[in-house]
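# below: sequence and its predicted model.
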Amino acid sequence: MSFDLVLKNGEIVFPREGVQRGSIAVSNGRIAAILAPGEAVAGKRVIDCTDQWILPGAIDPHTHIGFGAKAEDWTTESRTAALAGVTGLMTFWRSENLADMTDSWRAEGEARSAIDFGFHFGVTARRHVEEFPALARRFGVTSLKVYLMYKGETGRAKGFEEVDDGLLFAALQAGAKVPGGVVGVHCENTEVIPVFREPVKAAGRMDLGAWDDQSPGFLETENVFRVAYFGEKAGCPVNIVHMSAVESLDLVRGMRRPDRPAINVETCIHYLTLSRDSDIGDLGKVNPPLRSRKDVDGLWEGVRDGAIQTIGSDHVARKRGTKGPDIWRASAGFPGIGQIWPALVSEGYFARDIPIETLAAATSRNVAELYKLPRKGRIAPGHDADFAIIDPDRETTVHHADFPSHSDYSPYEGMRFKGAVTHTVLRGLVLSENGTLAEDAIQSGGQYLFRAN
């Protein structure tokens, strides 16, 4: 029997399970068989994966497509992902009228994206909450995000008048009515931030650490408690997105119980690789802020023991010109989807001896299970043939110019990572090989991830 693609004699990484040498056969975009080492099969294309890992393609659970060059982001950012072992992304979609505008944004993604994609709905008004069950059925979107940082004056400055604790609780009630529903929350107590910000600004502080000092970690932790407690009362699983402070993780550990809805935790690669002391200046401004090395180390322990379920990039493809002229006026957020695998392999596997199957789970299987993504996140017969092939011994140095992103900088610029993506495969199509995009495969396009509900 001949297969469409054979990944031959690699180290197959099964998320949460282990590593096994063997080959993978692909037919019609799905995994057809997992073969023993040395078992000979024919394929229209065979990739020798000797001494390389074969992992499920990463599914980035936290991106902001459209915040750079609007619809063109679908092209540039998905191509960046395709070079980097990322085969799927979840992006936050906000609109005053989700019912009327979601179809057009989905169509832009289907026309332009090189990888598979799905949505989280951003909740900024009561109508979004009231419409969510119907929207979930129509669009296959089972996750919401509430932005607690947009409460009060901060929200009004962006045109959001209805973000408060009542909206949060109503969103949790709505999420509980949707099968597989989960409510993600950006946790920062924006009402207390001015108490810290004003003296820090008055002192003339312009350093990156000033951004942490004006919104210290416990303001995230306080919101985490509220979200988790409300989630229990509303009967809805919650997801603490982009967790930055180890105190927040410690709180979640204490609040978890088997008889209450899940408290899921997501962190991002910048909270695992960068800190308030990183020499990157205004480029490192992000919400929540970069924290201390103690927080970095504590979050890694959460990845190791499974207290943190998922890891994303919080990718935003704005230009460097938006990151100034000082820390107070710079835009928040930065690109990162191209560095997910190198950062986790180098800093997690090599520097901290975290099993590669644990890291793979946080970027694939756990994401697929949390967001109910069909046939994604695992290496098993019948699942989509989505893979990142990685040479663990090859070193890479980050240069933003190596990627087609709309963004013209990287906070990781010049950093050396051990572990390089050699191939990205989406549903059996080789999207990239050794840093070069395969245009024929790219043109086949990504698919919208409609989640069962």
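Okay, I see it.
# switch to C-alpha atoms for all contacts and neighbour counts from now on
Will do.
# contact partners of the helix or strand hosting Val227?
Here Val227 sits within helix 217-234, counting by DSSP states H and E. Contact with helix 217-234 is made by 148, 168-169, 172-173, 176, 185, 187-189, 192-193, 237-238, 240, 244-245, 247-248, 251-252, 255, 260-261, 263, 288, 291, as judged by C-alpha atoms under 8 Å, 6 or more residues apart in numbering.
# what number of residues lie near Arg45?
Using other C-alpha atoms under 10 Å, Arg45 has 14 neighbouring residues.
# who touches it in this structure?
Arg45 touches Asp4, Leu5, Val6, counting by C-alpha under 8 Å, 6+ apart.
# most neighbours, which of the residues you listed?
Ranking those using other C-alpha under 10 Å puts Val6 first, with 28 neighbours.
# elements contacting the helix or strand that residue falls within?
Assessed by DSSP H and E, Val6 sits inside strand 2-14. For strand 2-14, the helices and strands in contact under the criterion 3 or more C-alpha pairs under 8 Å, 6 or more residues apart in numbering; DSSP states H and E are strand 18-27, strand 42-48, strand 53-56, helix 356-360.
# okay, now the one to match up with it:
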Amino acid sequence: MITLDLVLTNAQLMLPQGGLTRGTLGVKDGRIAVIAGPDAQLAGTETLDCGGLWVLPGVIDPHVHFGFGSPETDFETESRNAALGGTTTVLSFHRSRDIRESFEAARDRAESQSCIDFGFHFGITSNLHVETLDDISHRFGVSSYKLYMMYKGAAGLSKGFTDIDDGLLYSALQETAKIPGAVLGVHCENVEVIPVLRDPLRAAGRDDLKAWNEQSPDFLEAENVHRVCYFASKTRTPVNIVHLSSREALDEVRRHRLRRDGPPIYVESCPHYLFLNDETPAGPYAKVNPPVRGQDDVEAMWEGVLDGAITTLGSDHVPRKRETKDKDIWAASNGFPGTGMILPIMLHEGYHRRGVPLDKIVALTSSNAARIYNLPAKGSIEIGKDADLVIVDPDLERTVDPATLESFADYSPYEGMTLKGWPVRTLVRGRTVALDSRIVDAARTEPGGRFLRRL
């Protein structure tokens, strides 16, 4: 009998197709080596009694913006924030004028700082990115990208982007289709119409979160979703509608999916679109693009969770300071932190309050992302896969306090909310990085996160 590095006993293991199953799990060299019954006697260097708690696959957050807070240290602070909430893998966005010149330094810095595993998407903002897509994808092992429809025209010029238009979208779809396993994510908002709706709101003195929703309403998202799905059908490209927020946009995806001979259309939504609406007292702290919507759209997102129309959940994590939010709704920064909140929100609002089956939550937060983004060692509790595990106390209640969350951001749109269901231990490849709401000392001094090549 082999001596395992770690044995988890007295556990309720969340197994594929098996649901919660009482059992024992053994880890060797960072991978799951044994899954046995509850009475199995396994020899391990370390044995951990789980006390009957749940053991779930680590959360995969496919949508974070590390580097938008403190570019030099974000992978240190934000990976800790992620680990506290049970997130063991993130995919962050890398954007630069020429990715061939910038990527390696960003990857190496992240590898020196992150206590969880990570990969990247490339931001496509110019024709140069499309022309070099095959090269940078294979050279750096990246197979997913994002194009920002909201940075067309004047909105793009304000960010220094001059090439973003429907032509760039179409050519990016063409090039993505040539790369095996690649997927193009698209931010869908018709930014050209927004000023027509926004200017009267500002002139009327509106300064509330609902006004932010009204200046970029659901139909502007849905119009862009149609454009992306239609072009993707012509180029036969797998696409991902990222951070989808509204009923009308989701119905547009459903309509295009009826073309059964077409390429996959994936949908990512976010916990905030399932949990916050445009009347939340968080105000500017909940300002984000696309906006948080009305309660009917919140209900529509849960319908999409239950019927499978929504494929994955991503946090759209942006770790800026509170001072960037303490302004009127028009001047406050966009986005907010959230990668460590995916699982607590889904357990509280999904499992406990709405009765969403746990296996569906695990698919949305882990296994689907592993499949779509080519992470074969991640996403489920199976022999041979990485021992990325989260031990969860489903009955633990905790109030969200930004001071304890380790992020560069010093606020949360969820602060002060009491949620039921929290991780009590997070393991990355069998190594504990977070325990009882704190990052362990070893993960601070030797972070140990690895870059994940996916192509």
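Looks like it arrived, so ask away. Please read all numbers here as calculations on a predicted model, not as lab measurements.
# how much does the helix holding Val227 of the first structure stray from the second structure?
Between helix 217-234 of the first structure and the aligned residues of the second structure, the post-superposition mean distance stands at 0.5 Å (mean C-alpha distance after the TM-score superposition for the first structure).
# distance from the following helix or strand past that helix to the middle of the chain?
Per DSSP H and E, the first helix or strand lying C-terminal to helix 217-234 of the first structure is strand 238-240. Relative to its chain's centre, strand 238-240 of the first structure lies at 13 Å (C-alpha atoms, centre = their mean, to the nearest Å).
# give me the next element, helix or strand, following strand 238-240 of the first structure.
helix 246-255.
# tell me the angle of that following helix relative to helix 217-234?
30 degrees (axes from the mean of the first three to the mean of the last three C-alpha atoms, to 10 degrees).
# helices or strands next to helix 246-255 of the first structure in the packing?
helix 217-234, helix 293-305.
# ranges for the helices of the stretch 301-450 of the first structure?
Here the stretch 301-450 of the first structure has its helices, by DSSP state H, counting those that start in this stretch, at 340-343, 351-352, 356-360, 366-370, 439-444.
# should've said the stretch 101-250 of the second structure
127-131, 133-140, 153-157, 166-177, 194-203, 209-215, 218-235, 247-257.
# right, and these - which one's nearest Arg453 of the second structure?
helix 133-140 (7.2 Å; C-alpha to C-alpha).
# the closest one: average distance to aligned residues in the first structure?
Mean for helix 133-140 of the second structure is 0.7 Å (mean C-alpha distance after the TM-score superposition for the first structure).
# quick one: that helix to helix 166-177, angle?
Going by the same axes, to 10 degrees, helix 133-140 of the second structure makes 50 degrees with helix 166-177.
# now do helix 133-140 of the second structure: which elements does it pack against?
helix 99-113, helix 166-177.
# same for the shortest one, what does it pack against?
Contacting helix 166-177 of the second structure under the criterion 3+ C-alpha pairs under 8 Å, 6+ apart are the following elements: helix 127-131, helix 133-140, strand 183-187, helix 218-235.
# so which of the ones you listed gets nearest Ala11 of the second structure?
Using C-alpha to C-alpha, the nearest of these to Ala11 of the second structure is strand 183-187, at 36.3 Å.
# quick one, that closest one and helix 218-235 angle?
Using the same axes, to 10 degrees: strand 183-187 of the second structure against helix 218-235 is 160 degrees.
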